[in-house]
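Q: sequence unknown, structure follows:
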């Protein structure tokens, strides 16, 4: 091993040791043709012990594995050791801290209403969407785990991951379709011998979100020709419930207003509902007269106490948003999970068999069982959602008399269900993956064939959903001939809902447990997906040119995929409201949220590719090396037709200390089965309708779109790698990238559609997706939308550009505190985003979001790693530059309210100590993340008072200072 390390180490590998993060600039530095391949262990001296393996690999960012070949594609290589230092949770969490990643989903983004469940880690390169990021395991495509078609990185055996290779540019021609923003390739240590493990425990400064991680792996040679490998991983973390668990969430911050010049955005704390109460408010809208009469509407804005008596409310000070006020005694939404709970168990096994010296076979199987849960709603909102008749048996006689004297027969009520049991969302995910293959040599050519089968199952249960038929029937409570309080439907329509239990909505705590049990059910849906993949590859040198060998790789792939989705709620049809008069909304679904339909779909995909490495010059004046890299791929989808992708790149080394590289590629992503054939699903969201100045719950209907076509992306990268001879061990790389996606598949931002419709005064085509009872010109509350339609389309374009850069240096000292030598590794890795432009359709505005939403114009990571014999000290500082709350020029903040978001800097620190006991090597470590306990910046959002946490949880740390202690061992 020491020989291998010494033989492979170069200035490249020294730089790779710094922070364990190596850019493609360094990853591309393959050894000379007369040298052995670079050992994975030699990528990092600091990580050498962790990466102990006899397996030789070459990191090239291409399918060609040839000595001396340097592909022009930028690649970032991350060692497992560094990922564990900076993010003790999961490897995916560590990857997500790199500047190239933005907008990834994890347990810190619970599913909300349950229609988009989130369990595990779904990585997102360039914030272009997880669907545009191809996830591989040892170069093999992994099956989707989510019904959306994306893959949870937690299904990969964490204990055996040796490193992660991230291709940060278009790679569809080389690696396969869907690699628009890049490729994440997890590389396992398949030749590992011995036993190793880890156990750790962590908790935040606030005493919550405890995390337990444990794993064990072993590898051994049964015979000279048979090697077996196995591992077990366990990871669990408890969620954080309620915004009040963190300082920013304790003051009910909310952004109010419409963002227009007439009603600009403002930000307030202590914002409460003024159009609802915990005990039901009489919230009939203006005009404040009884329908059909000239009588003033009595008791408007009053709330009910237990016993059915209506009393005045302190409605606070109005804001720029309907139904939201500052102060008063109005309610707020309580109890939603800030982060979710997650539990993952993972088993992995592999057998390698050397049939002959030129023929090897292998088979491996992995199984993952994941559970996630979160509270989507702690106190349900029923704002303007129900009609109460004055003959309701639960209304106090004195209040009824006032209403009936004015001619009131019914009124609209609004309530925040603080007495409702929390609505719990539970997600169960199981994933099984079998992979087998043969590889060998045919003369001077390397070949391999493989087969894999992946099967994933997801079950979502959203408890506490109101069955709308039962709920609205229970609200209409009257007295029967015997003077008993019963549901009116049992009198007027016997036989429909004879088991109906009256629901007393008047007064906080008034509904009985029996009535809640009657209306509350679980909204369930399940998704089963299968993928079978057959692959064949051949590579080698086909021709000797003056500058070296012409290398080629060819291959083919066939995969079939199926999706079956079942549900207990079909949202394609409204429910039967026969005999029910309390619902003001004629388009009601079975549940008040999480209505997911049933569907099934299949597709098969055929792919064939060729890749060439063409040396042009070698050891020439001003061209120590000049080569081309070209690739082409043909892909045929049974569902959306055929497409062609290609890549052309060049690598030029004029002198020893500098190398230039550039690529131009055409990449594609085809629509997923879910995007094409998703069943109708529906949920409700709080919506401020500026058109009618009404804040109420809006039903959103989501469907698939079978008319989608593949999206096309044009990618250009250009960069340079510097390793000056006059400063040994110093390296610098810089890469420019530009990705333009045409006919991009995506669901348009609903707020953008709404704003565009308003700006066009109802004439824009997108207005057809907002369904109102009356023509657009009607601005009364009666014209609040009954529903909103949402489906994926081939959007006009998405265009991003930016710069990736890295600087690294290793200092070596003759002495240390406790040893004869020590090292200090320093690495700065950063990204500068120039543009992030989106356009819904050719007639829409082009929106710039390069420094808002989930995007950050400037992100930099700076790492220091010091090693002195058994002692290790490391820090990582992450910098997120100043950003904007919105970059939409049509949206405005009022004077005195800033659109700016200040920069944030987070520092993590780890101390470790290595020692030997019982014949094994141990390392004890202690990590503190967010060392200085920096709160995230205050970014109040819109929505319901009390519900949104006032920051962007996908960009900033919401956990606070967190302590983790653990131990690793190896025998």
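A: Looks like it came in fine. Remember, it's a predicted structure, so these values are computed and weren't measured experimentally. Residues are numbered from 1 along each chain as shown.

Q: switch to C-alpha atoms for all contacts and neighbour counts from now on
A: Will do.

Q: I figured residue 799 hits residue 834, correct?
A: No. In this structure, residue 799 is not within contact of residue 834 by Cα atoms under 8 Å, at 10.3 Å.

Q: and residue 685, what element?
A: Assigned by DSSP states H and E, residue 685 falls within strand 681-689.

Q: elements contacting that strand?
A: Counting contacts by 3 or more Cα pairs under 8 Å, 6 or more residues apart in numbering; DSSP states H and E, strand 681-689 packs against strand 595-596, strand 694-702.

Q: so that strand versus strand 694-702, what angle?
A: Between strand 681-689 and strand 694-702, the angle comes out at 150 degrees (axes from the mean of the first three to the mean of the last three Cα atoms, to 10 degrees).

Q: what is the neighbour count of residue 594?
A: Residue 594 is flanked by 28 other residues according to other Cα atoms under 10 Å.

Q: how near is it to residue 699?
A: From residue 594 across to residue 699, the span is 11 Å (Cα to Cα, to the nearest Å).

Q: which neighbours do these two have in common?
A: Common contacts of residue 594 and residue 699, defined by Cα atoms under 8 Å, 6 or more residues apart in numbering, comprise 682, 683.

Q: quick one, helices of the stretch 401-550 of the chain?
A: Secondary structure of the stretch 401-550 of the chain by DSSP state H, counting those that start in this stretch: the helices cover 468-475, 489-492, 513-519.

Q: which of the ones you listed is buried the deepest?
A: Among the helices of the stretch 401-550 of the chain, the stretch with the highest mean neighbour count (mean count of other Cα atoms under 10 Å) is helix 468-475, at a mean of 25.

Q: got another one to weigh against that:
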């Protein structure tokens, strides 16, 4: 039997703070033991918040653990929905993220951004799903999860770049014997929006129990639900006066004409058109197009998963292991038909108009030399069908490694992983801008285009339902875009205990040190239509291709300082450092320190400070440029000049003629901007301070209080056109500053184009307190009760998008809206209550989301908005109740069922300050109660 003295050495190493450096849940090389040792009650020791193993309540940084039972009893098919319920996270993209959204599911710790949250599986990096390096949680099989460990706060000294907000680590089942089938069915009380999954896990030992292999196969499907299927979201709401009314888009099926000079003889100002081309008045908001019913409220999804985990003991001291995963994830998005907003030439004599409207065009006085009217229109292309963005992601990952013992005190771990993702994005039912403009300008009789090249087919956009199928076929375009992502990681480390020992301590110093090399590369290659910008319904984009690599060395030290003293049963210092050399940004370093003090057996304290870094990702570095025309004011022009503030000499030095500063008229209210990545970006850095206390006042009861403060400097952001001009001429006033270098002017002094690339210019500060309670007790009747309460009080969340504008701070704690986004309640909590007797478990989850205010009130100094000015100035406190029950029918068969949102708590309707579906559907339940049932059957 392969046991020797391995287990005793495992315990010795764990107690002395030696460990593998692969992550929070390293391969269990230490727990290989026979049944006799298992009977002695020695359990596997988990790593929590450090690569050095330690108990959860004495972790060096605050952690949250979610076990497999929580996923099972809550009926969550999608991982991100369970994580979004935690008070320490801000809901990110998920099943209701249609627009905005990209088909991925994400986690956002502390609301600091998904790219600042590092997601790992078995303590190792997982497959990136986008060029920003974000992991799609859809690629992680929920049925294989053993538990999830969440570390909040900067952790890049231990785990590397991207961990500014923290780490979410999924520990997977990798040592399984038997065959297990599990299934789940979920449906709403409206009998729609079904979810279904079927999983099979099988595994066993081989080679006289020296090895184990586990294979997992999974299939899941989620049906669509349209916003029109719920009364709450069936109409796009807007604010009018003191009430919410039906609103929508100004791009309408009858065509919107943005002009005031086309007036009929009866005084009607033509703003839209009837079915016979008769000009009609535009009436707010009733003339607008209701786009809501054409959007998904729940995105459909189909997923195929296959994973295999194995390990084999070469001998008593060394083990090889491997992981292989493949996931195909199919998620479409659907939007309302293309809104064609563009400038066109209109033939006023076209037969498509009635006589009165023809005359109104002719009398407008706005005809060009060819006798055509030039105007800006908005046409909803309903005849072209809904826009579809269909994403298919194929994710593949393989990992091989070897770990084991060097001697009684030292262990090692070496592995290599390669992750690849291929994404195909199909864009259907878009409209080619050039063909649309060409087809709108027709001959008088409407039978031909004035420019017949390219097989042009005349299009009648003047009235709903007037476009022929032939015209649709001419203007309709689709696009096929391809993204390829590759990540390679090589890691080698050793861990163990030294011979050094502080005289006042009982244990020796523990060390971990190692080397990591990582290579990230990806390419986004858009369709020619998308790349050229010749599209009206989807955002144009250029190719994004790039790569970078890093070589990193890291170390941890665990120094027991005092043991068994009157004032300290234990006092331990922990430290970590990482030094990285990036191919694109050079050398960066991060470090972390913590002091754990246990004065008594019922109370301990932890004090930590960490400095973390995040290297810019491929998207931020190499994103292809795209042009736009936002409204902006040139400080050098007559309208923008501020006497005593604007630098006259700088205006002249950058291209304004002498004597014309503050005099010349800006040619256009919109100024062209060029937006994209920046290869000269540097790393973001953060400082995280944590102060925590752990109390165990009685058996079965413990609670933790942790204060956190995170400050991110040099956050990657962009100036925008208006801020670039303002910062250059009114604030920094330095021709060599990046803002001034990004401004180009024409010969007449007007701004030609402003580059607005990504820059390290932001500052984000957040702080708060986490308060968690766990209580367990047994009753005389053989039943037991478990209560777990988690909560977060958000004290501050301040965002300064541009450091040169320190007075423009968005204080988002307690606010929501178009500036702060998803509501950031000052207090959130959830409480899980489980009662178990014999084979039955009854459970309830109470989720609480505190009230928030519209951020227009927060920025009152800028726009003087007050609560009475707004239709919905505040979102009320919400409580959600989920109930479930689980029963072990036999040792092999287990069933679980329940109802989510059993009280049918509806979201509070919003107008303009919303994300989508008149609310923030990833935070507030917009679908209604869901009923689920799941079953698991195991063959031993």
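A: Received it, and whenever you're ready, just let me know what you need. On a predicted model such as this, the values are computed, not experimentally measured, just so you know.

Q: after superposition, what's the TM-score, could you say?
A: Here the TM-score for the pair of chains, by TM-score structural alignment, normalised by the length of structure 2, is 0.83; 855 aligned residues with a Cα RMSD of 4.0 Å.

Q: what's the burial count for the nearest residue to residue 290 of structure 1 once chain neighbours are set aside?
A: Nearest non-adjacent residue to residue 290 of structure 1, counting by Cα to Cα, 6 or more residues apart in numbering: residue 297, 5.1 Å away. As a burial measure, residue 297 of structure 1 scores 20 neighbours (other Cα under 10 Å).

Q: contacting residues around residue 297 of structure 1?
A: Going by Cα under 8 Å, 6+ apart, residue 297 of structure 1 touches 288, 289, 290, 406, 408.

Q: recalculate using a threshold of 6 Å.
A: 288, 289, 290 (Cα atoms under 6 Å, 6 or more residues apart in numbering).

Q: just give me the closest of the residues you listed to residue 705 of structure 1.
A: Among the contacts of residue 297 of structure 1, residue 288 lies closest to residue 705 of structure 1 (Cα to Cα), at 43.9 Å.

Q: return the distance of that closest one relative to residue 682 of structure 1.
A: Noted for residue 288 of structure 1: a distance of 33 Å to residue 682 of structure 1, by Cα to Cα.

Q: show me which of those two is the more surrounded one.
A: Legend: neighbour count by other Cα under 10 Å for residue 288 of structure 1 and residue 682, higher for residue 682 (29 against 13).

Q: wait, the more buried one sits on residue 595?
A: Yes. Here residue 682 of structure 1 reaches residue 595: they are 4.8 Å apart, a contact under Cα atoms under 6 Å.

Q: what helices and strands are in contact with the strand of greatest length in structure 1?
A: Across structure 1, the longest stretch assigned as strand under DSSP state E is strand 520-545. Where contact means 3 or more Cα pairs under 6 Å, 6 or more residues apart in numbering; DSSP states H and E, strand 520-545 of structure 1 is packed against strand 445-466, strand 548-567.

Q: quick one: which of those is nearest residue 427 of structure 1?
A: Each of these has some distance to residue 427 of structure 1 by Cα to Cα; the shortest is strand 445-466, at 4.6 Å.

Q: count the neighbours of the aligned partner of residue 595 of structure 1 in structure 2 for me.
A: Alignment note (TM-score structural alignment): residue 595 of structure 1 maps to residue 540 of structure 2. Neighbours of residue 540 of structure 2 under the rule other Cα under 10 Å: 19.

Q: for residue 540 of structure 2, give me its contacts.
A: Residue 540 of structure 2 neighbours (Cα under 6 Å, 6+ apart): 530, 531, 533.

Q: what about 10 Å?
A: Going by Cα atoms under 10 Å, 6 or more residues apart in numbering, residue 540 of structure 2 touches 526, 527, 528, 529, 530, 531, 532, 533, 534, 625, 626, 627.

Q: confirm for me that the third one is in contact with residue 432.
A: Read that as residue 528 of structure 2. No. Applying Cα atoms under 10 Å, one finds residue 528 of structure 2 not in contact with residue 432, separated by 11.3 Å.
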